[in-house]
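>>> the following comprises the amino acid sequence and a computationally predicted model.
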Amino acid sequence: MDEFWVFGYGSLMWNPGFPYAERQAARVHGFRRSLCIWSTAHRGTVENPGLVMGLDRGGSCRGMAFRVADEDRDDALDYLRKRELITNVYLERFLPIGLSDGRRVQAVTYVVDRRHEQYAGSLGVEEAAAVVLRSHGQSGPNDAYVLNTVAQLKQMGIRDLWLEAVGDAVRPKTAQATG
């Protein structure tokens, strides 16, 4: 049986939620990380949607790859489908990725469906930050999701200037609200 890999580019990087045997930095080509999905469950509600990451067309995306042991494959895939396919805004795809050790493998990942009603498209920093600040869903506040993702990217040495700008726009307001 082939190795089973999962590619994470948002919260999966810092909160995979499934057991894994190996973890490595990785890159997928042809897609970019984007805060482009209206979240009506995890980081927002139907009445007050938040924003979450999607892999959108174009460029390349650095993230984290997880190799799942054969005996955990079915449970991990079941978990991922329950987590990522709640509203079918993501399309499950097996894509070629490059691992930091030079290997090329196929990995399951979740790509945004641009035809879905939850596709937010490209938003400006100020507009995205305003949405993120006001949104909260069953998995917690939207600003925590963005700030945790930015922190994980920085820890991995990955620069995402647009997302960092959203994080910077959110951070002072969050600190003021809790301080």
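Ah, there it is.
>>> only C-alpha atoms for contact and neighbour calcs from this point on.
Noted.
>>> where along this protein do the strands fall?
Along the chain, counting by DSSP state E, strands occupy 4-8, 22-39, 50-68, 90-99, 104-112, 136-137, 140-141.
>>> and here's the other structure:
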Amino acid sequence: RLATLEGYRRAFCMASIRYRGTPEAPGLVLALDREAAGACRGVAYRVSEPVAAVTLDYLRERELISYAYDEARLPVRLDGGGEVEAVTFVSNREHPQYRGGLSLDDQAEVIARAVGPRGPNSDYLLNTVASLEA
């Protein structure tokens, strides 16, 4: 279901050195970043046993690969009413890959030039926009 996470925003605040950039020329990827007045819209999925444990293991392996994110169980408000606790992965502001505070121009410059094993960082941006607009 569609849901809102209060106090966070989706931001290009995490350097990508494995997928959309390299250690020498990192790209930027989206992450949940704390912001008091922020609100992040997304989808809350209910995953039932017996696949819940396998799903959580998969997500942890994918999202905690470099510990750039912290796993957090946070309340999300569901469209149509109600609130549930969701497993989220939020940016670790102490991690060396955290790039919060870059200006929009600096973010655009990084995204325009970075290329990694999964392709140009600009493709990541365009694919994300297309997905959010779908």
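Looks like it came in fine. Note that the structure is a prediction, hence the values are computed from the model and not measured.
>>> take the strands of the first structure and write them to JSON lines, including distance to residue 161 of the first structure and mean neighbour count.
Formatted as JSON lines, those follow (distance: least, Cα to Cα, whole Å; neighbours: other Cα atoms under 10 Å):
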{"stretch": "strand 4-8", "distance to residue 161 of the first structure": "19", "mean neighbour count": "24"}
{"stretch": "strand 22-39", "distance to residue 161 of the first structure": "11", "mean neighbour count": "20"}
{"stretch": "strand 50-68", "distance to residue 161 of the first structure": "13", "mean neighbour count": "22"}
{"stretch": "strand 90-99", "distance to residue 161 of the first structure": "22", "mean neighbour count": "18"}
{"stretch": "strand 104-112", "distance to residue 161 of the first structure": "21", "mean neighbour count": "20"}
{"stretch": "strand 136-137", "distance to residue 161 of the first structure": "24", "mean neighbour count": "22"}
{"stretch": "strand 140-141", "distance to residue 161 of the first structure": "22", "mean neighbour count": "16"}
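>>> adding distance to residue 130 of the first structure, write these out as CSV.
Putting the strands of the first structure into CSV (distance: least, Cα to Cα, whole Å) gives the following:
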stretch, distance to residue 130 of the first structure
strand 4-8, 25
strand 22-39, 13
strand 50-68, 10
strand 90-99, 24
strand 104-112, 22
strand 136-137, 12
strand 140-141, 13
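>>> please name whichever of these is nearest to residue 151 of the first structure.
Taking Cα to Cα, strand 50-68 is the member of those nearest to residue 151 of the first structure, at 12.7 Å.
>>> list the residues that contact residue 116 of the second structure.
17, 18, 19, 20, 21, 22, 27 (Cα atoms under 8 Å, 6 or more residues apart in numbering).
>>> scan the residues you listed and report the most crowded one.
If you count neighbours using other Cα atoms under 10 Å, the busiest of those is residue 27, which has 30 neighbours.
>>> how close does it sit to residue 114 of the second structure?
5 Å (Cα to Cα, to the nearest Å).
>>> mutual contacts of those two, please.
20, 21, 121.
>>> which residue lines up with the second one in the first structure?
When you say that, I think you mean residue 21 of the second structure. Using TM-score structural alignment, the equivalent of residue 21 of the second structure in the first structure is residue 44.
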